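A.B. asks: Any chance you can model this:
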Amino acid sequence: MRDRRAARDTRRAREFEAFAAGASGRLLHAAMLLTAEAPDANPRARRLLTLALAHTYARWDRLRGEDPYDCARQYLATRFARTTWHQYGAFGRARPDPRSPLAALTPRERLVLVLRLYEGVAEEQTAALLGLPVERVHTLCDRATATVLHPGPPAAPRPANPKTALS
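C.D. replies: Purely as a prediction, here's the structure:
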């Protein structure tokens, strides 16, 4: 009995290590885009990655046919949205790096842009994940894309007002 359990635990650890080795880079890049941090200093992005991987590991045995990357990405997105909304907790009141091309976007615009364009998540799935109508996701993506592609004169990033930042 103990041998079977030890073998299962060893197999689980190897499977997760292989997943984490393959997915960590892309998930970290997505987290860096979400937080709009500089590549040389990204503690918030690394914290998001660590939490997403820990969540995925905790659910590893229950995934049964689900893509673990989707699980990790979903947790990354919802955790970012929740902590950005509250502006407290693990991420504090950090502002995006002004050198980042995504710094001019609101947190929700960054989230939609990363999910839609970087991760390739369909509008319907993004809308379901964020609890928004599909039309709102489409509008946010269009606005964010226009802002990134056609930046206006250099200006300070929009304030992250907790009441309006994610609406």
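A.B. asks: From now on I want contacts and neighbour counts done on CA atoms only, so please keep to that.
C.D. replies: OK.
A.B. asks: Gly120: how many residues sit nearby?
C.D. replies: 11 (other CA atoms under 10 Å).
A.B. asks: do you know how far it is from Ala30?
C.D. replies: Going from Gly120 to Ala30 by CA to CA, to the nearest Å gives 12 Å.
A.B. asks: try Asp3
C.D. replies: 39 Å.
A.B. asks: and if you look at Val148?
C.D. replies: For Val148, the distance to Ala30 - CA to CA - is 16 Å.
A.B. asks: So which of those two has more stuff around it?
C.D. replies: Ala30 (23 against 16).
A.B. asks: Disregarding flanking residues, what is the spatial nearest neighbour of that one?
C.D. replies: Val114 (6.7 Å; CA to CA, 6 or more residues apart in numbering).
A.B. asks: which residues touch that neighbour?
C.D. replies: 30, 33-34 (CA atoms under 8 Å, 6 or more residues apart in numbering).
A.B. asks: From those residues, pick the one nearest Gly22.
C.D. replies: Ranked by distance to Gly22 (CA to CA), the contacts of Val114 are led by Ala30 at 14.1 Å.
A.B. asks: does the closest one sit in a helix or strand, and which one?
C.D. replies: helix 2-35 (DSSP states H and E).
A.B. asks: Kindly report the same for Leu111.
C.D. replies: helix 107-113.
A.B. asks: just Ala77 next, same as before
C.D. replies: Ala77 belongs to helix 68-86, assigned by DSSP H and E.
A.B. asks: Tell me which residues of that helix come out buried.
C.D. replies: 68-69, 71-77, 80-81, 84-85 (16 or more other CA atoms under 10 Å).
A.B. asks: Which single one of the residues you listed is nearest to Arg44?
C.D. replies: Phe80 (9.6 Å).
A.B. asks: and this one, so I can compare the two:
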Amino acid sequence: MRERQASQGARRAREFEAFVAGAAGRLLHTATLLTAEAPNANPRARRLLTLALARTYASWDRLRGEDPYDRTRAYLAVRFAHRAWHQYGALGRARPHPGSTLANLAPQERLVLVLRLYEGVAEEQTAALLGLPTERVHAICDRATATLLHPPRPPAPAVTGAKVAAS
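C.D. replies: This next block holds a predicted model:
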């Protein structure tokens, strides 16, 4: 009995290691996009990924034909949304890396945009995952895309010491 359990445990570990070897890079990139951190300095993204992978490993035997990548990505997204909600209030503004392309987006906009455009998750699946109406997901994605394509202008520099010529 113990030998069988040991061999099943070893098989489980090998399968999970193979999954992580193939998927961890892309999942880390997804987490880094969500947190809007710099790719080489992304402690929040790494923590988010570690939690998602731990959750996937804990439920590995119960996947039964489910795609472990989808399960891990879903947990990553939900965990990010939950943390952003509680940390910044109603998915408010986080403090992303200023050099990040996604820095001008609110966490909810980043989440929807990353799931829809980077991960290719359908609108209906994104809506179901986040508990939002499909129309809301569509509107958030459109707004986030528009913000990326037409970023807000920085404030104009203050004019100091300028003399106005009298005419």
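A.B. asks: Kindly provide the TM-score of these chains.
C.D. replies: Once superposed, the chains reach a TM-score of 0.88 (TM-score structural alignment, normalised by the length of the first structure), with 151 aligned residues with a CA RMSD of 1.3 Å.
A.B. asks: List the contacts of the closest residue to Pro68 of the second structure other than its chain neighbours.
C.D. replies: Excluding its sequence neighbours, the residue lying closest to Pro68 of the second structure (CA to CA, 6+ apart) is Thr56, at 7.0 Å. Neighbouring residues of Thr56 of the second structure by CA under 8 Å, 6+ apart: 68, 71-72.
A.B. asks: Can you tell me how far the closest residue to Val121 of the second structure other than its chain neighbours is from Ala41 of the second structure?
C.D. replies: Leaving aside its chain neighbours, Val121 of the second structure sits nearest to Leu115 (5.5 Å; criterion: CA to CA, 6+ apart). Distance, Leu115 of the second structure to Ala41 of the second structure, using CA to CA: 22 Å.
A.B. asks: Neighbour count for the two, which is higher?
C.D. replies: Leu115 (22 against 11).
A.B. asks: doesn't Ala127 make contact with that one?
C.D. replies: No. Under the criterion of CA atoms under 8 Å, Leu115 of the second structure is not in contact with Ala127, lying 10.3 Å apart.
A.B. asks: ok, the residue nearest in space to the middle of the second structure to Gln5 of the second structure distance?
C.D. replies: Among the residues of the second structure, the one closest to the centroid is Leu34, at 3.0 Å (CA atoms, centre = their mean). Leu34 of the second structure sits at a distance of 38 Å from Gln5 of the second structure (criterion: CA to CA).
A.B. asks: Check Asn104 of the second structure too.
C.D. replies: In terms of CA to CA, Asn104 of the second structure sits 50 Å off from Gln5 of the second structure.
A.B. asks: Leu51 of the second structure now?
C.D. replies: 25 Å.
A.B. asks: Between those two, tell me which one has more neighbours.
C.D. replies: Between Leu51 of the second structure and Gln5, counted using other CA under 10 Å, the more crowded position is Leu51 (16 against 10).
A.B. asks: Now do the contacts for that one.
C.D. replies: So Leu51 of the second structure contacts Leu76 (CA under 8 Å, 6+ apart).
A.B. asks: how much space is there between it and Tyr57 of the second structure?
C.D. replies: Note on Leu51 of the second structure: its distance to Tyr57 of the second structure, by CA to CA, is 10 Å.
A.B. asks: Thr147 of the second structure now?
C.D. replies: Applying CA to CA to Thr147 of the second structure and Tyr57 of the second structure gives a distance of 37 Å.
A.B. asks: Out of those two, name the residue with the larger neighbour count.
C.D. replies: Tyr57 (19 against 15).
A.B. asks: hang on, the earlier thing: hmm, the residue nearest to the centre of the second structure is touching Pro107, no?
C.D. replies: Yes. Leu34 of the second structure is within contact range of Pro107, at 7.2 Å (criterion: CA under 8 Å).
A.B. asks: and Arg73 of the second structure, what pairs with it in the first structure?
C.D. replies: In the first structure, the residue matched to Arg73 of the second structure (TM-score structural alignment) is Arg73.
A.B. asks: ok, that match - contacts?
C.D. replies: Arg73 of the first structure neighbours (CA under 8 Å, 6+ apart): 27, 52.
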